[in-house]
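1. after the sequence you'll find the predicted model.
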Amino acid sequence: MVGNPARIVGYAETANPTASKPPTATAPEGITPLRTVSDIRGDLLPIDLPGDLPFAPQRVFFVHGVPSKEVRGEHAHRQCEQFLVCLTGSVSCIVDDGTSRNEYVLDDPSLGLHMPAMTWGTQYDYSPDAVLVVFASRPYEDADYIRDYEQFLALAKG
């Protein structure tokens, strides 16, 4: 403790009371690691705009309170890119570009999933405490959505 009033600056067994954790080196392909700053008070995950995301967000929204049997997403965007981060809990994500399909579980707020334009995305199996934040490269535009999978496949294949 230092100062008056006293404040905690570290614990005796703490080697480095303030550290910046490098992005997780073991992130699966397709997942983007995010920098985390940690000290005795907890972790801080800063996202500097622009810079830390693959685009400058124009919209941010949060998905929460989703019953585990419900499915979200099930659409693609013609122009909009999205970057998904599960702040708490977990959510399963399917990412499909029309030729390949991958599945990811987001369960660590220091990992994010980039979904480029013309990517079919489905999110499901939300844990009861899941909070998913979505950064979007464009404001909401109904005409940008492709909600029919067959139409998406035809557009994706050119």
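-> Yes, it's here.

2. from now on I want contacts and neighbour counts done on CA atoms only, so please keep to that.
-> Will do.

3. what about the strands in this protein?
-> Assigned by DSSP state E, the chain shows strands spanning 18-21, 31-33, 36-39, 42-44, 59-64, 72-77, 82-88, 91-96, 101-106, 111-115, 120-124, 131-136, 145-146.

4. in TSV, list these along with mean neighbour count and distance to L153.
-> TSV is the format used below for the strands of the chain (neighbours: other C-alpha atoms under 10 Å; distance: least, C-alpha to C-alpha, whole Å):
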stretch	mean neighbour count	distance to L153
strand 18-21	14	40
strand 31-33	20	23
strand 36-39	16	37
strand 42-44	12	40
strand 59-64	14	26
strand 72-77	18	10
strand 82-88	22	19
strand 91-96	20	10
strand 101-106	16	12
strand 111-115	21	16
strand 120-124	20	9
strand 131-136	21	22
strand 145-146	18	10
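
5. count of residues packed around the closest residue to S90 other than its chain neighbours?
-> Distances taken as C-alpha to C-alpha, 6 or more residues apart in numbering put D107 closest to S90, at 4.3 Å, once the chain neighbours are dropped. For D107, the count of nearby residues is 19 (other C-alpha atoms under 10 Å).

6. ok, second structure coming up, stack it against the first:
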Amino acid sequence: MNQTIHSCTIISIPKIQDYRGNLGVIEKNILPFKVKRVYYLYDVPSGSVRGGHAHKKLHQFLIALSGSFDVILKDGVKEKAVTLNNPSEGLLITHGIWRELENFSSGSICLVLASEVFDEDDYIRSFVEFKDSKTTK
């Protein structure tokens, strides 16, 4: 199925409120995939861009644990920017979507939950190749 930017959605993360601090919980059926890999981005230098690729089958869920950053989503036709700045929600990015992360605030942390373990063959790292893959399907 040819994914579009409309298949990427914000999902609220259930929280347990407590006077000592809130607890965000990701379990059961919050995500439409089983988490097989977890990693995070931090200490991103000002002006840096992360991402710059698409995945053939991997899905990701991005959360701004601290600070903020923008996620630029492209499906080969349309583009949209999503600002993540709240640890009680995350952005689901489906496979077949080009993503770039930019405008990281000082001290920001981006947590990524992925549906697959790392596999270099799953990456499309050239935007030209990405656009070509969208038109040949």
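-> Now that the structure is in, tell me what you want to look at. Everything quoted here is computed from the prediction, not taken from an experiment.

7. which residues touch the residue nearest to S90 of structure 1?
-> D107 of structure 1 sits next to C86, L87, T88, G89, S90, V91 when contact means C-alpha atoms under 8 Å, 6 or more residues apart in numbering.

8. show me the contacts for the last one.
-> Contact criterion C-alpha under 8 Å, 6+ apart gives V105, L106, D107, Q123, Y124, D125, Y126, S127, A130, L132 as the residues in contact with V91 of structure 1.

9. which residue in structure 2 lines up with it?
-> Under the alignment (TM-score structural alignment), V91 of structure 1 pairs with F69 in structure 2.

10. I figured Q123 of structure 1 hits D96, correct?
-> No: Q123 of structure 1 is beyond contact range of D96, at 11.7 Å (criterion: C-alpha atoms under 8 Å).

11. looking at structure 2, name the residue matched to the residue nearest to S90 of structure 1.
-> Aligning on TM-score structural alignment places D107 of structure 1 opposite N85 in structure 2.

12. now that match: how far from C110 of structure 2?
-> Computed as C-alpha to C-alpha, to the nearest Å, the N85 of structure 2 to C110 of structure 2 distance reads 10 Å.

13. list residues touching both of these two?
-> In contact with both N85 of structure 2 and C110: A64, L65, S66, using C-alpha under 8 Å, 6+ apart.

14. which stretch of structure 2 lines up against stretch 127-141 of structure 1?
-> Going by TM-score structural alignment, stretch 127-141 of structure 1 lines up with residues 105-119 of structure 2.

15. what's the span of that stretch, first residue to last?
-> Start-to-end span of stretch 105-119 of structure 2 (C-alpha to C-alpha) is 29 Å.

16. ditto for stretch 90-110 of structure 2
-> 10 Å.

17. ok, stretch 111-126 of structure 2 next?
-> End-to-end distance for stretch 111-126 of structure 2: 24 Å, by C-alpha to C-alpha.

18. could you do stretch 123-139 of structure 1 as well?
-> 20 Å.

19. same thing with stretch 10-18 of structure 2?
-> Termini of stretch 10-18 of structure 2 sit 24 Å apart (C-alpha to C-alpha).

20. read off where that stretch ends up in structure 1.
-> Alignment of stretch 10-18 of structure 2 against structure 1: residues 31-39, by TM-score structural alignment.

21. identify the residues contacting I26 of structure 2.
-> I26 of structure 2 neighbours (C-alpha under 8 Å, 6+ apart): I13, P14.

22. from I72 of structure 2, how far out is it?
-> From I26 of structure 2 across to I72 of structure 2, the span is 24 Å (C-alpha to C-alpha).

23. tell me how far the residue lying closest to N102 of structure 1 once chain neighbours are set aside lies from Q123 of structure 1.
-> Distance criterion C-alpha to C-alpha, 6+ apart; nearest residue to N102 of structure 1, sequence neighbours excluded, is V95 at 5.3 Å. Distance, V95 of structure 1 to Q123 of structure 1, using C-alpha to C-alpha: 9 Å.
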